[in-house]
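Asks: Return a 3D structure for these sequence lines:
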Amino acid sequence: MIIKNVSIFTGKDYIEQGYVVISGENFSSVGAGEPLEKEDKIIDGQGKLLMPGFINAHAHIYSTFARGMILDYFNPSSFTELLEQLWWRLDRKLTLPEIELSAYVAAIESVESGVTSLIDHHSSPSEIRGSLRAIADAVNAVGLRIDSCYEVSDRDGLKAAEDGIAENIDFFAKRNEFRSAHFGLHASFTLGEETLNKVSEVSKGKVPIHVHVAEGPEDEENSLLRYGKRIIHRFQEHGLTTPGSIYAHCIHISNDEAQIIKESDGYIVVNAQSNLNNGVGISYWPDFLKMGVKVGIGNDGFGFNLAKDLRFFLLTPHHEKRDPRVSGVNDLIKTFFRTNAEIATRSFGKELGYIEPGQRADFVLIDYTPPTPIERDNFIGHFFYGVIDNLKVTDVFVSGKQIVSEGEIVTVDKQAIYSEARKLASALWKRL
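Replies: Prediction:
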């Protein structure tokens, strides 16, 4: 298949007018001008922008049915109370049908916003076993890649913690290039020593973890008070700082902890929009970059349009320091386009995240007409200030297979899924 008459952002460089050739699941050729190859299927891109599919490096699919939910009591004065009064009430009521429909909706809204790979972090204490497969089946049916895990925690008792450990191990053993896994942990403040010892024993230092770290100040305070050490030091002592691990948020960590993440070849994933919504603070990621820590971008389940989080990611450091110079559009190359691509490549075991020969053909076509000249040196400025400001994704491909065509999902019946989701959401709210 050839897609011609497109501008191309490869993830590293910009081609004003060019083409891509896809052979099977991979890009086989990328170039400027007109293609020399002859293929059976030629698509005219009509001057659209072709670029890598977006990668969401930290999501919560199970948050889907919280949208529009009105609780009988909700008046949190801290982050822990927010968890107790909203998220922990919701996740305890989830059953497999709601988990599955949540995943369908999350995948549909993600791919409509240009996301082709989701890195998920799941919780459903009343329905743990089989939950990760239900998520993966739904997301794969839509056509996206999914890396999921179950967030092990002590908050629902020993049996739930043991089931969460088993669910992670079982799902990790069955991973492939469309469904992969980390070992999920909720956060240090809900994990006792016994549970961390069990996780360390079964993972044997070979399974990277995916965990919330110092999202609220309570997490670090709890670790220091109960264990006399900071969170990352605690995980390190338990042998859990496995290469490839994802540490979400990291708002209140120390430089020593950031250094451990760097030296253990882990990733800090920032979720700026959610952090502001929860009032927990700002992850000042420019300092992490200066230290050489790899920084990725997620959205923590705050909707599924990742483009909005790119805005908050870049702008929150300006607010934190009252200085617009502390971060700039080129930082997206180092983070969103580089680190997120590395996380996905590492997770799914295939070269992902760039428009290059040999890479899996995960890409999007975006309808963008620039009102000012666009070229190699200023593309990233157009991306930040123009493309994502009014994102118009028209076509999405994963491994060369078309998932969205002219703005419409072609793999599943969206209207039927949303209709069923509304019924399940209403019943869930009544149980809450």
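Asks: C-alpha from now on. contacts and neighbour counts both.
Replies: Noted.
Asks: Please enumerate the helices of the stretch 51-200 of the chain.
Replies: With DSSP state H, counting those that start in this stretch, the ranges of helices along the stretch 51-200 of the chain come out as 79-82, 88-93, 96-112, 131-142, 158-173, 193-203.
Asks: and if you look at the stretch 251-400 of the chain?
Replies: 255-263, 272-278, 285-291, 306-321, 331-332, 340-348, 379-382.
Asks: Quick one: closest of these to Lys430.
Replies: helix 272-278 (24.8 Å; Cα to Cα).
Asks: what separates the residue nearest to Val398 when sequence neighbours are not counted from Phe189, distance-wise?
Replies: Closest residue to Val398 apart from its sequence neighbours, by Cα to Cα, 6 or more residues apart in numbering: Asp362 at 4.2 Å. Using Cα to Cα, to the nearest Å, Asp362 is found at 38 Å from Phe189.
Asks: Alongside the first, I'd like the structure of this one:
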Amino acid sequence: MHVPIDLLIEARWIIPVEPADVVLEDHAVAVNDGRIVAILQQGEANTRFFPRQRKRLAHHILIPGLVNLHTHAAMTLLRGLADDLPLMEWLQIHIWPAEEKHVSEQFVYDGTLIACAEMLRGGITCFNDMYFYPKAIAGAALASGMRAAIGLITLDLTTPYAADADDYLAKGLAARDALRDEPLLSFCLAPHAPYTVSDQAFTRVLTLAEQCDLPIHLHLHETLQEIEDSVQRFGIRPIERLHQLGLLGPGLIGAHGIHLNMDEIALLAQHSCSIAHCPSSNLKLASGIAPTATLVKQGVNMGLGTDGAASNNRLDLFQELRLAALLAKGYNGQADAVGAHQALRMATLGGAQALGLNDAIGSIKIGKAADLCAVNINDIGLTPCYDPASLLVYSAGREYVTDVWVAGQLRVANGHLLETNEIELINLAALWQNQIRPLNV
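Replies: Below is the predicted model:
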């Protein structure tokens, strides 16, 4: 007797990520009520299930939806505003003044909506955000049908969004309370960075993280200047400061993690912390190259992030996949430093684990949500295929993504967004461009 299900996806290859280093050939994924109910040979699937919808992917690799572990989605509206500058000059002279003048709830909603469209088309089904107006971020993600971890940002700086750390936290927690029942949303406490958050504010963040069982997401050891300033101001490096404050733990997500010594890497591993590796942003801002292979070898959980479009300038995890693997090889002088399967794990299960969502997403596994990405490799630039995982990481790009599902719902079909009018979004971006930097005509 055939069992009725919502969807059956038949793929030439499936890389489930869990278990590790596995590639399944001519298998199918059965989906019902948004969850994966079986992974089996196509012949067996056709005798066992009666799907209401069937998707045949004869020339595709099916992978878990990608998880963007660190981004500032609304900054899509600042893409290319002040390129080719060092981080602190970029921030203090250009980005922060532009934000002071233009950032509003509407800015955040529109910028995040555009970012969601870019990310979904590139196979990203979940993003971990850090920005102002969390309700606007959540609204754009939900309107796009995308999964999001909403960062409740905290700073000791006054902005148009909030006056001080207490005000940031109060507004963030109110947003969480209003949205906590949305199944596609989760939340993080997001103290911006050790150089913008006081000890007192960090202590309050830690208390709330423990009370609410929320991860803590912050920028960490991104530049040498950040570390030198910390030593001058506090007498210790930022990670040691966080350690003394009690913030290191399984819920800590450090974005960038470039300038780390062996003692700091051991400390991160000991406390089961995660690093959001952002290779393109690190290179573009000349911040440095993270010791990825050493972090992995020492047992630190690694995810991949794009950072914001203002500092990358692409919300493209396929680019980060390739760079993460290649930079690790070059940095260590070892061709096997980070392999294709390890890089893919960073972009999927590693990010999910950092967010505490690894029971729900990050791999193609029975019981998990059907967050899936199909990549068409029937292209002259992707032939021949000896190893699907290597082809995916070293040859494929986001332009080969054809279909994307979030919780079993199709969001991208044949390369086209189903929830969003792309022309309207392009026009919306142009309107904001004219406001932020009026055209000289």
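Asks: Am I right that His249 of the first structure is in contact with Val270?
Replies: Yes - the pair His249 of the first structure / Val270 is scored as a contact, 5.0 Å apart, by Cα atoms under 8 Å.
Asks: which neighbours do the two share?
Replies: Both His249 of the first structure and Val270 are contacted by Ser283, under the criterion Cα atoms under 8 Å, 6 or more residues apart in numbering.
Asks: thinking again about what came up before, out of the helices of the stretch 251-400 of the first structure, deepest packed?
Replies: helix 340-348 (a mean of 22; mean count of other Cα atoms under 10 Å).
Asks: quick one, which of Asp362 and Phe189 of the first structure is more surrounded?
Replies: Per other Cα atoms under 10 Å, whichever of Asp362 of the first structure and Phe189 has more neighbours is Asp362, with 29 against 21.
Asks: got the contact list for the alignment partner in the second structure of the more buried one?
Replies: The alignment partner of Asp362 of the first structure in the second structure, by TM-score structural alignment, is Asp371. Neighbouring residues of Asp371 of the second structure by Cα under 8 Å, 6+ apart: Pro64, Gly65, Thr125, Ile361, Gly362, Val404, Trp405, Val406, Ala407, Gly408.
Asks: and which of the residues you listed is nearest Asp167 of the second structure?
Replies: Thr125 (30.7 Å).
Asks: ok, that closest one - contacts?
Replies: So Thr125 of the second structure contacts Gly65, Leu66, Val67, Met119, Met146, Arg147, Asp371, Leu372, Val404, Trp405, Val406 (Cα under 8 Å, 6+ apart).
Asks: what's the burial count for His182 of the first structure?
Replies: 27.
Asks: For it, give its distance to Ser7 of the first structure.
Replies: 35 Å.
Asks: now swap in Glu221 of the first structure and tell me
Replies: 50 Å.
Asks: more neighbours, the two?
Replies: Under the neighbour definition other Cα under 10 Å, Glu221 of the first structure and Ser7 were set side by side, and Ser7 has more, 25 against 18.
Asks: That one corresponds to which position in the second structure?
Replies: Using TM-score structural alignment, Ser7 of the first structure pairs with Trp13 in the second structure.
Asks: Wasn't that match part of a strand?
Replies: Yes - counting by DSSP: H, G, I helix; E, B strand; the rest coil, Trp13 of the second structure is located in a strand.
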